[in-house]
Every structure is written in C-alpha cells, then in structure tokens.
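In: this one's structure only:
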C-alpha cells in the first residue's frame, strides 16, 4: 500500500504501464515487469506476459545477473568501514596466491585492474561452476589484458576475486555474508542464490521467428559474486531505497555516496557513462542515474536510481536478448520525474545550536584574483563556494573535526579549505589548495602571492 502523498496520478500510472507494454511487445519478451520507487517507497508495479491471466507479480523471481556485483561491492565497503581492509590495499595483503595480487581492491571494484572481461572457455554463464573449482580456473593463463590502473575494462573475474576476498577476510562464505549483512537487514527475503518459486523461467527468443527455447540456469560456483542472484521487483525496490539513502544497518550514507564517485575514466566511445565502486553511472535525459544492469542467458535486468529526483526504477525480463530494460528503467524514472516533479522540502532556518557567529562572519563575497566567489553556510557547518557570475569552479565542503573543510565535489573534491588568520586573530584570507581568496580583489596589504602593484588600480 502507498500513502496518499506518495500515490501516483492515474495518468502517470498509465504512462508507466504503456512503457513496459511497448517494451514487452517490441522486445518480444515472454514477460517483463517493472517497479518505481519514490522517496524510498514503492509506488508502482506493472507486468506484461505472453500468457493471458498469468502475469508475474512483484514477488516473482528473475535472475538479475551483474546487479549481483553491487551487493558484492557493498560487502567489501563494509569491511573497509570496519577497518579490516583499505581500498588501496593490494589484493595480496588479504588474499594470497592469486597471481594478480598487485591489483588494489579499489581497482577491482571500479574495473580498472587490467583483468580480462571473462573467464576462459567454456562460456561460464552457460556451464556449471564445477568446471572452475579454483581461482586459477577463473583467471586462466593470461589474466591481465591491460596495464593495472590505466583503463576501465569491465571484468567478471575481478568480482570473483572480490567475493573470495570477502570470504577470506570475513571468515564465512560469500553467501552467508550476503544474507546476514545485507539481505536480512533490508528485508530482502526473496533474493536468493538459487531460484525459489514463484520464479520466471529463462528463455531464448529466436531472432527471426516467434518461437522460444529454454535457457539453462547454471550454478556459477566461484563466479557467483559476479552474477548469481535471483531477485524480485519488490526486493530490488527495497535495495534501490538503500542505494539512494544508505542504511546504518548495512552501510552508512557517506560510504554509499562514495560508491557513486567515478573510479576510473569513462571509455572514449561512451562519454555519458562511468563506473564507481561497484555502481554504474550514466547520464540520461539530463539526469544522473546510478545502479547496475545485468544479464545471464534467459534474463535481462536493470536497476536505476536518480538521487536528485528521489526516484528509482527496476525492469526485469526473462529473455536472453530483445527487451532493452536499461532504457525501460530509465524511462520509468523519466516519466514520473516529468509528470510529477519532486516537491522540495520547505525551507527552514538552521537550528539555533548550529548557528556559529564566527562562521557567519566568513559568508559573502571572496576574490580569487579578480574572480568573484560567494561563500554560503549550510547545515552541520558545511559551506559552499560558488562563482557569483558566469561559469566557474563550484564546490561543496564538509567541516573537518580539526577545523577547516574538505571538498566534496568538482575541481576541489578532496582539497582542503582553511581560514588563515593574522597574528591578532583577524581573518587574513582563505586558502584552498594553495589558492588564496581575499575579501577584496588585489587589496594593498593582502596576502596575495606575488604581491600587489604599489600604484594600485588605474585607468587607461
């Protein structure tokens, strides 16, 4: 049930149903299901099926393929947050004997490790995992196809290594860690390694005729952390809410936000997409979507979240190819965002306890050379620095316990902003990664690197 505040308009619901109906028909999928989340609450579900009267519901399992990788990445981030490993640690520090131990955990998460895209023959998605009982069988004789850390190259074996890393550090199976640390806290009772009824069967649809053939559903063994899971629209909508807001029972919001930051350069052929720490990042219809796509023989799946819109969408189908569920999920987000744009929260002043007079005194205009910027104070003593006209380097900053601020985005991400005071305690200037911001442009006596011309400003 949805609250009256969250319920969608009938016209919006019809547009959503029309979108998945078109996708099921044009994509020639035996069935296709979709769901929409708004502000953390599932507000719509729709389904289309080739069997009259037997449309799947939000509790019907589909195989979700590489969406599994997001779960594996969350388990790794939990280990990082507990201090059991560092993202810049070489794999060898925690998982010995792989032969590729020089790659870092961050490089594995972001697919910049240099590892190959697939395991050696035979095709791992259509053969039992018992054919690859050891990591050496997954990696093969030539595991590296690119220099370490140089390019983004999607790697399924890389996530096999991360699953084995979780087991080595946690001391339990990847499956047990997944169940106790993510699925149970989030109430995802219908997400499993093996299919549990009701579930869809996977089908291959002939590309030139309206006939079908069942696809095998293999247990992937060691490759499971890269693509094993079965899930439902209902469960994935819960997971989407977690990816939007974080959940301290699973992973803090700040760590989920860290996963969304691009970890490696985008491929030149696709400048509108990128990859964070286990999350795909795309630009579509003027908005940023985070999440993941997935496919295994017989199934395609997508989960997209638009944090800015407070929306997420899931699309699942049981066909090897045909339905473009990545576009479908993006369209479900777009339809709701355009028809029912997010209503902003009311403006409210800061709580009295957060009002800092010294910080208020720093607000207003500052000058980097002759460029004018404005400093604005936000919640939790955070600040933003933005150009007062034209384009420029805008950034938000988070307050540091020891004083000063750390950049959160843009050019100044990771850079430190600090207040520099004179011997008498008055403010001299702001220092941002060595850039000096003064209250006046090139004022005599200010701490401007290189000094100020003694004659001052003049006409022609």
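Out: Now that the structure is in, tell me what you want to look at. Note that this is a predicted model, so its numbers are computed, not measured.
In: From here on, just use CA atoms for contacts and neighbour counts.
Out: Fine.
In: Residue 321: neighbouring residues, count only.
Out: Residues contacting residue 321 under the criterion other C-alpha atoms under 10 Å number 22.
In: hang on, residue 117 packs against residue 159?
Out: No. Applying C-alpha atoms under 8 Å, one finds residue 117 not in contact with residue 159, separated by 10.4 Å.
In: hold the first one in mind and look at this next one:
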C-alpha cells in the first residue's frame, strides 16, 4: 500500500492502462487519453492511439462538450454569492423577452425548467452558431415540454439562457468572463472555446466497418455555454481539485458543495444518481462520484471525482460514439480506490480545549430517544442517534452563538442552547424540539410538561 504522496504501484498502473486499452480497442476510437489524480496530484496519465508515434498526452486538447455546463454553473453561482442575483429569481428579471422568463435560475441550472432538450433544426452540434443569431432561434416555438420544477429534463437551450444571463449581468462575453473568473485563477491555460494546438481531430467511426469520417468542429455561438469548450486531462484535473475543495478565488467550498445537492426530482426508478447545479452525481459500485460527461460530434469526455476516496479521473476519446468514457472514468477511479485505499490522516487532538463546548457533548434525549452530540474540530457539532438509525446532522457555528444544520433532516435548522437564570444549561432547542440530559427531564422546559409522579412500572 502506498501513501498519497507516492506514485501508484506498478500493478495499479498496469490495471489502468489495461482498462483504457480495452476501451480504445473495443470502442474503436482513433485515440483515447485518460489521467488519474489522488490527493490533488496527478499520479497517472495514459493514452492509446491507432497512429504510431502520435498518442495524445496530458497537454493535448479534446472537445469536452457538456462538461462546459459545469463551468457555466460556477459563473452563475459566483453572481449569486456576490449578491447580484438570487437563484429563486425568474430569468425575466435579468433577461427579459426570452419567452421562458418565468423559469427560475435554479430551475435552469438543474434542468427542471421544462424546456426542450435541443434547439430547433438544423442540428445545432453540427452547424455554425451563426444560424442561431438570437435566443428566439435557440428556443424556437416548441414551448415547454414539462411544467417548471416538476421533473429533471436535460436542456441545452436552458444553459444557453444561463450564458446570456451571465453576459447581461457582467456586461462582458461569456468567454471573457469564463477566462478571467475561472480559467486564469485556476491555471487552466489549456482550456479554451476554440481549439489550440496540439489538439485531437474529431472522427466518426462507421458502426459496421473499420473506416472513419471527419466530423466538423463548429463554433456554437450562443449555444457555447452548453458545450463549446476544449480542454486537456491536466487542466480538468486542476478543475477536479476545485470541484472537490472549492477555491475562494473562484467559488467558496460551501457553494461548490451546494452544486452537488439534488436540484429536481429524478426520473422514476432512477436511484443511482441525480443532477445538482451543473453537476452530475452518480453511484457506481457503492461509490459516490461527482462530475459531468460530455459529447459533441467527434468527441466524448468524462470527469468523475470521488470525494471520499480523494481520487479523480478524466477520460477523452475522439470518436462520436463507441467508447463509454463515463464508465471508463468511473472504473479508473475505482481501480485506484480499491487497489490502494486512501490512508487516513493521523488522529490529532484539538489544539485547545473549550470547556463550555466540551460540557455540551455526550448524550441528549429527544423524548426517550438517545442522541450523541460530538464536538467537531471547527467548533461545530455532530448529532447522531445512539443506535445509528434516525435523524442526524452536522452543525456549524454561527456568530450569534447558535449552530446551523449542514445536512440531513436538520439542514438549515438552528440548534441553540437554552440556559437557566443562573447560566446552567436547561435544554437544547433544535427547530422547536427539546433535547434534555435525561429522558423527559422534569427540570427542563419540556412542552406539555412532565407527569409529577414520574416513571412507573406495570404495577404502579
């Protein structure tokens, strides 16, 4: 077993190479490039090609298609964090006259605005963006496919609207805002709206014969925020670090984490994933992965990150179809995580003791149910049922001396300490629920009161 700072074992590296070799051969792709990152450091790069001596490397651009949407979503969240908009606002407030202005920004980010999946003909991915000079040409007359907010329905025009929203609020082009607010701060100098050498060419491979046809690489115009970008495995691994940890130069960790939360109901029977705000979240072999897949004619791409394992993987192929890069990238994460499990950081005691917080830890009772309150290193708390079943949550401290729930049933709920006149603790109040040191403590302010005769047996 290796430590996170070391390179992968030779056996792990061979397993990764074996996986992409199978993908390239069976998927019949002209080339395939992949890379893996652990603890924020690239630990493996691999590629396969049908052209001797021309295998792509970590600096070779491929088109990443709908992975572009994650970048667009980050730009919208930046506007929200700056107080320039609210995700619950209707689009009409900032971009009037689109015909879809009653959709909220949150619905557009999570593909629940009910808009069509594609723009009207001609096929937008294989034709110049100049054929769609205005938003009316992108949206067409199709109207709504579904009632807003009712279901997830993936929409490329929806992200076109978000790109135009960014331009309207910032007063600059989507590409310029992207460059100055994400790409430059994160050092992603090989990610761009237009291809920059060295880059792969896009190909279609005949389904029934081993022959190829070059695919056009069109400038998507207004549709660019939905799928325009080109990038490299090295650059997307930099982006993966940001999506895992946040970066205050771009977007705080709390806002990046918000992107992972389900934004809309999933399709019936789909229990293996959801869509957040510009991020896909999937379950693969018991592992939660965040990221996005993408495709445009001639290219497929995928980026997956396992926060728990601290492993990320990128996979590209320059073929319109054939290589399941989403599955390949997920399996690359799994190969590393399972062959060389993450070694946890050493346990360390807190640097200092806060006696007042320490006194709050231990058992607390909601009625007769036992809960354990544990102090976390950030002066927050974690509340969990003693038997591990039921409502639990993490809480972070607020300046007013209370704590707010971060997840679970109590997400957003306030935990406060209620004290007696002498300063001693009477009970904890959690969203009006009273938690006491003893089950129905008669000395605590339990709603409904506590029977003065106390606990009794069957014959009492």
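Out: Alright, I've got the coordinates. Keep in mind it's a predicted model, so treat the numbers as computed, not measured.
In: TM-score for the pair, please.
Out: Scored by TM-score structural alignment, normalised by the length of the first structure, the superposition of the two chains gives a TM-score of 0.97; 456 aligned residues with a C-alpha RMSD of 1.4 Å.
In: who's more crowded, residue 117 and residue 159 of the first structure?
Out: Set residue 117 of the first structure next to residue 159 and count neighbours by other C-alpha under 10 Å: residue 159 wins out with 28 against 17.
In: Surely that one is in a helix?
Out: Yes. In this structure, residue 159 of the first structure lies within a helix as judged by DSSP: H, G, I helix; E, B strand; the rest coil.
In: Tell me the counterpart of it in the second structure.
Out: The alignment partner of residue 159 of the first structure in the second structure, by TM-score structural alignment, is residue 159.
In: Could you find the closest non-adjacent residue to that match?
Out: What sits nearest to residue 159 of the second structure in space, not counting adjacent residues and going by C-alpha to C-alpha, 6 or more residues apart in numbering, is residue 226, at 5.2 Å.
In: Next, show the common contact partners of residue 117 and residue 159 of the first structure.
Out: Common neighbours of residue 117 of the first structure and residue 159 (criterion: C-alpha atoms under 8 Å, 6 or more residues apart in numbering): none identified.
In: Does the match of residue 159 of the first structure touch residue 222 like I think?
Out: No. Counting by C-alpha under 8 Å, residue 159 of the second structure sits too far from residue 222 to count as a contact (9.7 Å).
In: Could you give me the buried positions within the top helix by length along the second structure?
Out: When the second structure is parsed with DSSP state H, its longest helix is helix 10-27. The neighbour-count check on helix 10-27 of the second structure (16 or more other C-alpha atoms under 10 Å) flags 12, 13, 15, 16, 17, 19, 20, 21, 23, 24, 25, 27 as buried.
In: Repeat that for stretch 227-240 of the second structure.
Out: Using 16+ other C-alpha under 10 Å as the burial criterion, the residues of stretch 227-240 of the second structure that qualify are 227-240.
In: What of stretch 235-255 of the first structure?
Out: For stretch 235-255 of the first structure, by 16+ other C-alpha under 10 Å, it's 235-247, 250-253.
In: Which of those fall within helices?
Out: 235, 236, 237, 238, 239, 240, 241, 242, 243, 244, 245, 253.
In: which among these gets closest to residue 306 of the first structure?
Out: When those are compared for distance to residue 306 of the first structure (C-alpha to C-alpha), residue 244 wins out at 7.8 Å.
In: Leaving aside the residues adjacent along the chain, what's closest to the closest one?
Out: The shortest distance from residue 244 of the first structure to any non-neighbouring residue, by C-alpha to C-alpha, 6+ apart, is to residue 307 (5.7 Å).
In: ok, how many other residues are close to that neighbour?
Out: Neighbour number of residue 307 of the first structure under other C-alpha under 10 Å is 18.
In: Which position in the second structure pairs with it?
Out: Using TM-score structural alignment, the equivalent of residue 307 of the first structure in the second structure is residue 307.
In: ok, residue 124 of the first structure - contacts?
Out: Here residue 124 of the first structure is in contact with 118, 220 (criterion: C-alpha under 8 Å, 6+ apart).
In: And residue 120 of the second structure, by the same measure?
Out: Neighbours of residue 120 of the second structure in contact, by C-alpha under 8 Å, 6+ apart: 137, 138, 139, 140, 142.
In: at 6 Å what do you get?
Out: Applying C-alpha atoms under 6 Å, 6 or more residues apart in numbering to residue 120 of the second structure gives the contacts residue 140.
In: Next one: it from residue 149 of the second structure, what distance?
Out: 23 Å (C-alpha to C-alpha, to the nearest Å).
In: Mind jotting down where the helices sit in the first structure?
Out: 10-27, 68-81, 105-109, 135-139, 156-170, 174-178, 184-186, 224-227, 233-245, 253-259, 325-339, 357-360.
In: Quick one: those helices as a markdown table, columns for distance to residue 34 of the first structure too.
Out: Formatted as a markdown table, the helices of the first structure follow (distance: least, C-alpha to C-alpha, whole Å):
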| stretch | distance to residue 34 of the first structure |
| --- | --- |
| helix 10-27 | 7 |
| helix 68-81 | 18 |
| helix 105-109 | 28 |
| helix 135-139 | 34 |
| helix 156-170 | 26 |
| helix 174-178 | 24 |
| helix 184-186 | 20 |
| helix 224-227 | 20 |
| helix 233-245 | 7 |
| helix 253-259 | 24 |
| helix 325-339 | 7 |
| helix 357-360 | 48 |
